[in-house]
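# what would the 3D arrangement of this be:
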Amino acid sequence: MKRSFLTLVVFSLVITIFLVACSKDESTDHENMNHSSNTKQKETSHEDMDHDETTSTSKEDNTTVEFSFKGEHEGGKQIPLNIQVNNKKGQPIKDFEVEHEKLMHLIVVSKDLSHFDHIHPDYKGNGLFTVTPNFPSGGEYKLYADFVPIGASKTVKSELVTIEGNKAKNTPLTEDEELTKVVDGKEVTLKLDHLMTGMDLTMTFTIKDAKTKQPINNLQQYLGAVGHVVAISGDTESYLHVHPMEEKATGPNAKFMTSFPKSGLYKIWGQFQQDGKVFTIPFTINVP
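As a prediction, the model looks like this:
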């Protein structure tokens, strides 16, 4: 009887040690999985915030934007534009984060992407921004308002508007055969590694003096970074606003990481500053 009782005690002790050991192992694995998952989610959210057209983190997009002109909107004239930001209940959103030195970035492109402008509306309070864009001629233009409400995600709202007046000749979008261009005395070469839809890639702009071919190493901060890149698909439905990987770089290389959501033609504008002057370099690529 004593031997049976002793055997039962020993058996129970062995089972208890085994269960404790298993529980410890499972707990360790679970913690590691959570750490890996959270890190990946944070990286994905940061990447999305850098260049996605719409809100792309877990926070719900609660914003609406109304674009309205003050008076007749005709090409070649000064046309004040109001941009009113509200929540979905129609109440003004009053507070915004400063992103790259501005509360709002407004990108204006013609429908054929031949015209590009990157401007910064003035905030008047109570959700109202005002600006006077440059519409050089009549026709269709796409507006992208890029901002971050306090406590919410990065948001981009777009609007297709028609400007009255004589229309410029439509310029078909075609892929650039060479990714080296000269603008404002600078020779700029664009290099893209493993160009593929939905895959992260690095865009590298290399900037030289067009005459001497010497690397330019004195790029200045433009809106708090070495440069900014905007890419828009040929149908104007996909919008990417990309910030540099090394914001404090001064050249001759400026690197940006992004991914293209779908295949097709994209026009890319790189913007940099030297000697107090901003220069813009456009390229058109075909994403397979």
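# contacts and neighbour counts: CA atoms only from here.
Fine.
# give me the buried positions along stretch 156-174.
Val156, Lys157, Ser158, Leu160, Val161, Thr162, Ile163, Glu164 (16 or more other C-alpha atoms under 10 Å).
# and Phe18, what helix or strand is that in?
helix 2-51 (DSSP states H and E).
# by contact count, what packs against that helix?
strand 239-242 (3 or more C-alpha pairs under 8 Å, 6 or more residues apart in numbering; DSSP states H and E).
# which strands or helices does the strand it packs on pack on?
helix 2-51, strand 228-233, strand 253-258.
# adding distance to Phe67 and mean neighbour count, write these out as CSV.
Formatted as CSV, those follow (distance: least, C-alpha to C-alpha, whole Å; neighbours: other C-alpha atoms under 10 Å):
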stretch, distance to Phe67, mean neighbour count
helix 2-51, 22, 12
strand 228-233, 20, 22
strand 253-258, 28, 21
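# could you dump the ones you listed to TSV with distance to Ser58?
Compiled in TSV, the helices and strands packed on strand 239-242 are given as follows (distance: least, C-alpha to C-alpha, whole Å):
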stretch	distance to Ser58
helix 2-51	8
strand 228-233	24
strand 253-258	20
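# quick one: closest of those to Asp193.
Minimum separation from Asp193 across these (C-alpha to C-alpha) falls at strand 253-258, 10.2 Å.
# gap between the closest one and the chain center?
Using C-alpha atoms, centre = their mean, to the nearest Å, the mean C-alpha position of strand 253-258 is found 12 Å from that of the whole chain.
# now it against helix 2-51, angle please.
Angle between the axes of strand 253-258 and helix 2-51 is 120 degrees (criterion: axes from the mean of the first three to the mean of the last three C-alpha atoms, to 10 degrees).
# could you also give me the structure for this second sequence? I'd like to compare it with the first:
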Amino acid sequence: MKRVTIAVLLAAALLTACSKTEDHSVHGGVQSTAPEGHGQHGAGGSAISANDIKAIWKTGDGKAQAKQDIRLSVEIQDQSGKPVQSFDTNHEKKLHLIAVSKDLSYFSHIHPDYKGDGRFDVTTQFPAGGDYKLFADFIPTGGSAMTKSEWINVAGDAAKQVPVRADDSLTKSADGKEVTLAFDKLQASKEATLTFTIKDDRTKSPITNLEQYLGAVGHVVILTEDAEQYLHVHPMEEKASGPEAKFMTTFPKSGVYKIWAQFQHEGKVLTVPFVVKVP
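Below you'll find the predicted structure:
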């Protein structure tokens, strides 16, 4: 998987933010955006919600520079500034970090190390200059699953911008695999089942030995084209091994969405992007 210079979500003094931090929450295994300061409670109501938590981002030295290693730290605190000390393990990690470029052409899913006292560190890179958005998923012990996000700017030569347009075909070839995405229905505010079918790209034989990736047959991240609405979706049958992997989610509004599906086969993680238009 590519490394991201997540130099990112900034320490206010060290990076230039492009917009305010957003709060998100997770419900029923599907992560969705929530208005800032409004977190959803888990089953039975949790003591800690997204409204109670803030993330402080810092880079090691100065502004993030494209194609250069940079150490990123994110500190998870309560609203009084006290570090959150304990986090639940969620799909084998205490924190998942998703980084995307503004045009959504770049995607990375990485995992900072927990250093204690609410701090997570990672050394990574950004591929080009420009604006990036970072999403940090985590569960403070005793609270609901939540996400903190931030826009950041990275110095360096910018990559050519790629328009976010709905795909003509929902069959993609990547790393020797053919992956097809199908929906039972595709409509805003309606529950939808996403079915990914994975085959060998050359022989078209179904792949039935997918490996567990972060404790599941696969993971799916979905963003609106402006990166303001975020969904992190887990499979309906986590121990499935292919050729089908099914996920269920609800697209919150009409519009264009980019979908990244991740699977693991023969020790290699496969990331396959799709773009759909939701009526």
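# separation between the most centrally placed residue in the first structure and Pro172 of the first structure?
The first structure has His51 as the residue nearest its centroid, 2.0 Å off, counting by C-alpha atoms, centre = their mean. Using C-alpha to C-alpha, to the nearest Å, one obtains 25 Å as the distance from His51 of the first structure to Pro172 of the first structure.
# with Pro92 of the first structure instead?
Applying C-alpha to C-alpha to Pro92 of the first structure and Pro172 of the first structure gives a distance of 40 Å.
# with Glu97 of the first structure instead?
Counting by C-alpha to C-alpha, the gap from Glu97 of the first structure to Pro172 of the first structure is 37 Å.
# just give me the match in the second structure for Phe205 of the first structure.
Superposed on the second structure with TM-score structural alignment, Phe205 of the first structure falls opposite Phe196.
# count the neighbours of its match for me.
Using other C-alpha atoms under 10 Å, Phe196 of the second structure has 22 other residues around it.
# ok, now the one 5 residues further on?
Counted with other C-alpha under 10 Å, the burial measure for Asp201 of the second structure works out to 16 neighbours.
# that one contacts Thr171, doesn't it?
No: contact criterion C-alpha atoms under 8 Å: Asp201 of the second structure and Thr171 do not qualify, at 10.6 Å.
# the stretch 151-288 of the first structure: helices as residue ranges?
Using DSSP state H, counting those that start in this stretch, the stretch 151-288 of the first structure contains no helices.
# related to what we said a few turns ago, so the residue nearest to the centre of the first structure makes contact with His241?
Yes: if you go by C-alpha under 8 Å, His51 of the first structure and His241 touch, sitting 4.5 Å apart.
# picking that back up, please pull up the equivalent of the residue nearest to the centre of the first structure in the second structure.
Match for His51 of the first structure (TM-score structural alignment): Gln31.
# Leu95 is in contact with Phe135 of the second structure, correct?
No: the pair Phe135 of the second structure / Leu95 is not scored as a contact, 10.1 Å apart, by C-alpha under 8 Å.
# ok so, going back, overlap in contacts, Asp201 and Thr171 of the second structure.
Glu178 (C-alpha atoms under 8 Å, 6 or more residues apart in numbering).
# what about whatever residue of the first structure lines up with Ser144 of the second structure, neighbour count?
Matched by TM-score structural alignment, Ser144 of the second structure corresponds to Ser153 in the first structure. Ser153 of the first structure has 20 neighbours, counted by other C-alpha under 10 Å.
# list the contacts for Ser153 of the first structure?
Met49, Thr55, Ser56, Thr57, Lys59, Glu60, Asp61.
# now swap in Glu178 of the first structure and tell me
No contacts exist for Glu178 of the first structure under C-alpha under 8 Å, 6+ apart.
# map it across to the second structure for me.
Using TM-score structural alignment, Glu178 of the first structure lines up with Ser169 in the second structure.
# mind checking which of the contacts of Ser153 of the first structure are in helices?
Of the contacts of Ser153 of the first structure, the ones assigned to helices by DSSP state H are Met49.
# which strand or helix spans the residue nearest to Ala145 of the first structure when sequence neighbours are not counted?
Counting by C-alpha to C-alpha, 6 or more residues apart in numbering, Ala145 of the first structure lies nearest to Leu106, which is 4.7 Å off, once chain neighbours are set aside. Leu106 of the first structure belongs to strand 104-110 when assigned by DSSP H and E.
# can you list the neighbours in contact with that strand?
The contact list for strand 104-110 of the first structure, computed with C-alpha under 8 Å, 6+ apart, reads 98, 115-121, 133, 139-148.
# give me the mean distance between that strand and the second structure.
Taken over the aligned residues, the distance from strand 104-110 of the first structure to the second structure averages 0.2 Å (mean C-alpha distance after the TM-score superposition for the first structure).
# can you name the element that comes right after that strand?
With DSSP H and E, the next secondary element past strand 104-110 of the first structure is strand 116-119.
# any idea how far Gly118 of the second structure is from the alignment partner in the second structure of Gln84 of the first structure?
Here Gln84 of the first structure is matched to Glu75 in the second structure, going by TM-score structural alignment. Glu75 of the second structure is 5 Å from Gly118 of the second structure, where distance means C-alpha to C-alpha.
# neighbours around the aligned residue in the first structure for Val272 of the second structure, how many?
Aligned counterpart of Val272 of the second structure in the first structure: Ile281 (TM-score structural alignment). Ile281 of the first structure: 21 surrounding residues under other C-alpha under 10 Å.
# go ahead and confirm Ile281 of the first structure touches Ala231.
No: counting by C-alpha under 8 Å, Ile281 of the first structure stays clear of Ala231, with 11.6 Å between them.
# what is in contact with those two at once?
Going by C-alpha under 8 Å, 6+ apart, residues that sit against Ile281 of the first structure and also against Ala231 are Trp269.
# after alignment, which residue of the second structure pairs with Val98 of the first structure?
Per TM-score structural alignment, Val98 of the first structure is aligned with Thr89.
# quick one: contacts for that match?
Leu95, Ile139.
# okay, it and Ile53 of the second structure: tell me how far apart.
18 Å.
# can you check Val272 of the second structure too?
32 Å.
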